[in-house]
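> coords below, sequence missing:
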């Protein structure tokens, strides 16, 4: 098979994505770490963690795995043991990035919808515990991936490339592991995003009507509501980040479900596989642009 148009696009897409994504995530980490963006320390922890995880995905997955593998096929990163480690680290970084976003989404759900729990849960200490737990569990669940690869070819007596071992493709135990892994990332997070955001949207609509009604009765007018105004920034940030994730990961979820139903042989090196991955890694640099568009103080710090 010759080089397709999509292959030509990806050869340009990944270098552009890396050249944009790496600096914007670095800038985001620096700006948010200064704590001058008008958001709580709790939110700052999640946002810095998400930017750091996205940066790791860009470096390990886009630059080392895709670009180096594409342009330098005989580099040290294509040696099978190194390639296997890189794959495991790539998937760990992706899992961390996804679940940091889940943690942020749930934190904002509690802050908006669960006022009694808010003071205990939405703290810097809880955010640190959640972040640490996600990192540890994500690394543990991805360690077995190192043992699922074999070499593709041998050059100068060195095994190179990474391909799934036959036991991984046929063993019931590995099949169960793969099912669990794909449930953890991205299927379960995708469902949680839809559920939590729908509950948050419903709460906002109901509570907004009630507060407007009560304020109208007490003051005889519908003036500005300081509490609702303070919530608005958090709500916009929440829905923007969650919505971006849902849109960019939806193709990957469709690809995974279709592959499980129809069989992997129909999707090996397919356009759907390539496009779903392109959209997935695009999510690593969208959050910064969301902050620029939705957060006035972030824009000021950026300037």
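Looks like it arrived, so ask away. Quantities reported herein were computed from a predicted structural model and do not represent experimental measurements.
> Going by C-alpha atoms from here, please, whenever you check contacts or count neighbours.
Fine.
> Next, count neighbours for residue 55.
Summarising burial for residue 55: neighbours were counted as other Cα atoms under 10 Å, giving 24.
> Check which helix or strand it maps to.
helix 41-57 (DSSP states H and E).
> Kindly report the same for residue 26.
Assigning secondary structure by DSSP H and E places residue 26 in helix 5-33.
> One more: residue 222?
For residue 222, there is no helix or strand it lies in under DSSP H and E.
> quick one: the strand or helix carrying residue 233 to helix 41-57, angle?
When elements are defined using DSSP H and E, residue 233 is found to belong to helix 226-262. Our comparison of helix 226-262 with helix 41-57, counting by axes from the mean of the first three to the mean of the last three Cα atoms, to 10 degrees, yields an angle of 30 degrees.
> re earlier: so which bits of whichever helix or strand comes after the helix holding residue 55 are buried?
On the C-terminal side of helix 41-57, the nearest following helix or strand under DSSP H and E is helix 69-71. Within helix 69-71, the residues that qualify as buried are residue 69, counting by 16 or more other Cα atoms under 10 Å.
> next structured bit after helix 69-71?
Going C-terminal from helix 69-71, and assigning secondary structure by DSSP H and E, you next hit helix 80-113.
> I'd like the distance from that following helix to the chain centre, please.
For helix 80-113, the gap between its own C-alpha mean and the chain's C-alpha mean amounts to 6 Å (Cα atoms, centre = their mean, to the nearest Å).
> if we look at the helix or strand following it, which residues are touching it?
Read in the C-terminal direction, the helix or strand following helix 80-113 is helix 115-121, with elements assigned using DSSP H and E. Outside of helix 115-121, the residues within contact range by Cα atoms under 8 Å, 6 or more residues apart in numbering are 107, 110-111.
> next up, a second structure to put side by side with the first:
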């Protein structure tokens, strides 16, 4: 038993050492890749509809704010607390918590709304013209943002104004009346159920329904084309749907894979506080946090893999400053 505890402690120390390098590197990558993604998508030259562009820009903007508010302003000061010890006297932690959890909710739920939009576009042709528009996309994104802020106001009252700088999900000081309160324990459990457990289930359900519809319609179209032409010609419509599905599945799959450990650990930890004996090693929770933050930096690479025009715009963006430097040197 003692050896097991020592082994877990050594793993936790090793992860803490990795985090001291991992988080600054992730921040150095996460800020520019999300800024570049926003800039490229806003140019509107990637061959995507304006509706899809709205969702992708919103997701990139939310990821950028998560990198700044969570990674740079929380995780890095925690793992480098010796250099950031002055943060403890700044009386803004409860406001920081509201903004942090609000932008995290936005990042997650923007992914859900994008998944639903693509489900409608692929599977519900009658609703496509009404739902998949710039106006609806802007309205949905605005509603999600407002609801995310309202939902997370409770953190302002749960947390104290001073920072704790502990390597824990509670990075602000918390009074005993809160940490031992059944009401606040239930509030926190609901928080983790709403984000990201419910999004997990919704994304899986919507993707399953999308796959089912595409498979059924693909068989029907092939049978119809064989009857009319006697052969199976190429189908541009199915090709477009296939490309849309690849983008959808990579984005939602990336979210699920990188969030699953954090989600399970968060819910089990809160259940443990509610006196349901569910123990999760601390190093597993830390790995979950590292993967969850990584998800804010990966969508750019998904776009680069799946979208040819995005790759071209990205290449042009890299080539332009290099060509200007060459001209200046000459």
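Great, that's in hand. Quick caveat: nothing in here was measured; it's all calculated off a predicted structure.
> if we can go back for a sec, residues in structure 2 aligned with the helix holding residue 26 of structure 1?
Aligned by TM-score structural alignment, helix 5-33 of structure 1 corresponds to residues 14-42 of structure 2.
> tell me the average deviation of that stretch from structure 1 after fitting.
Stretch 14-42 of structure 2 differs from its equivalent in structure 1 by a mean of 0.5 Å after superposition (mean Cα distance after the TM-score superposition for structure 1).
> Against which helices or strands is the helix holding residue 233 of structure 1 packed?
Helices and strands in packing contact with helix 226-262 of structure 1 are listed as helix 80-113, helix 188-219, helix 271-282, helix 286-294; criterion 3 or more Cα pairs under 8 Å, 6 or more residues apart in numbering; DSSP states H and E.
> Need the winner for burial among those.
Of all these, helix 80-113 carries the top mean neighbour count, a mean of 22, counting by mean count of other Cα atoms under 10 Å.
> now that one against helix 271-282, angle please.
When the same axes, to 10 degrees is applied, the directions of helix 80-113 of structure 1 and helix 271-282 differ by 60 degrees.
> Spit out the contact partners of the aligned partner of residue 255 of structure 2 in structure 1.
Residue correspondence, TM-score structural alignment: residue 255 of structure 2 in this structure matches residue 245 in structure 1. The neighbours of residue 245 of structure 1, taking Cα under 8 Å, 6+ apart as the test, are residue 283.
> Distance-wise, check residue 245 of structure 1 relative to residue 15 of structure 1.
Taking Cα to Cα, to the nearest Å as the measure, residue 245 of structure 1 falls 22 Å from residue 15 of structure 1.
> Could you do residue 278 of structure 1 as well?
Using Cα to Cα, one gets 12 Å for the distance from residue 278 of structure 1 to residue 15 of structure 1.
> and the equivalent of residue 108 of structure 2 over in structure 1, what is it in contact with?
For residue 108 of structure 2, the aligned position in structure 1 is residue 98, judged by TM-score structural alignment. For residue 98 of structure 1, the contacting residues are 185-186, 189, by Cα under 8 Å, 6+ apart.
> Residue 300 of structure 1 maps to what in structure 2?
Residue 300 of structure 1 maps onto residue 312 of structure 2 when the alignment is built from TM-score structural alignment.
> er, residue 70 of structure 1 actually
When structure 2 is aligned by TM-score structural alignment, the residue opposite residue 70 of structure 1 is residue 79.
> just checking, that match touches residue 18?
No - the pair residue 79 of structure 2 and residue 18 fails to qualify as a contact (Cα atoms under 8 Å) at a distance of 9.7 Å.
> Read off where stretch 175-188 of structure 2 ends up in structure 1.
Mapped onto structure 1 with TM-score structural alignment as the criterion, stretch 175-188 of structure 2 occupies residues 165-178.
> what comes up buried for that stretch?
Neighbour counts over stretch 165-178 of structure 1 (16+ other Cα under 10 Å) mark 168, 174, 177 as buried.
> cool, stretch 29-40 of structure 2 as well?
Neighbour-count burial for stretch 29-40 of structure 2 flags 30-31, 33-35, 37-38, 40 (criterion: 16+ other Cα under 10 Å).
> Same check on stretch 253-273 of structure 2?
Judged by neighbour count (16+ other Cα under 10 Å), stretch 253-273 of structure 2 contains these buried residues: 253-256, 258-271, 273.
> quick one: it to structure 1 mean distance?
Stretch 253-273 of structure 2: mean distance to aligned residues in structure 1 after superposition is 1.9 Å, counting by mean Cα distance after the TM-score superposition for structure 1.
> same thing with stretch 105-114 of structure 2?
Per aligned residue, stretch 105-114 of structure 2 averages 0.4 Å (mean Cα distance after the TM-score superposition for structure 1).
> Nearest spatial neighbour of whichever residue in structure 1 pairs up with residue 199 of structure 2, chain-adjacent residues omitted?
Residue 199 of structure 2 is assigned residue 189 in structure 1 as its aligned equivalent, the criterion being TM-score structural alignment. Setting aside the residues directly before and after it, residue 189 of structure 1 is nearest to residue 102 in space (Cα to Cα, 6 or more residues apart in numbering), at 6.5 Å.
> for the one you found, what are its contacts?
Taking Cα under 8 Å, 6+ apart as the criterion, residue 102 of structure 1 is in contact with 189, 192-193.
> Distance-wise, check it relative to residue 229 of structure 1.
For residue 102 of structure 1, the distance to residue 229 of structure 1 (Cα to Cα) stands at 24 Å.
> Then residue 200 of structure 1?
As defined by Cα to Cα, residue 200 of structure 1 lies at a distance of 16 Å from residue 229 of structure 1.
> same thing with residue 73 of structure 1?
Taking Cα to Cα, one finds residue 73 of structure 1 at 54 Å from residue 229 of structure 1.
> so what's residue 77 of structure 2 up against?
For residue 77 of structure 2, the set of contacting residues under the criterion of Cα under 8 Å, 6+ apart consists of 83-85, 87, 165.
> mean shift of the helix holding residue 55 of structure 1 relative to structure 2?
Compared with structure 2 after fitting, helix 41-57 of structure 1 deviates on average by 0.3 Å (mean Cα distance after the TM-score superposition for structure 1).
> what's that helix packed up against?
Packing partners of helix 41-57 of structure 1 (3+ Cα pairs under 8 Å, 6+ apart): helix 5-33, helix 80-113, helix 124-142.
> For those helices, give me CSV that also has distance to residue 51 of structure 1.
What follows is those, written out as CSV (distance: least, Cα to Cα, whole Å):
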stretch, distance to residue 51 of structure 1
helix 5-33, 5
helix 80-113, 8
helix 124-142, 13
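> Ok, which of those helices comes nearest residue 207 of structure 1?
Among the helices and strands packed on helix 41-57 of structure 1, helix 80-113 comes nearest to residue 207 of structure 1, with 9.2 Å by Cα to Cα.
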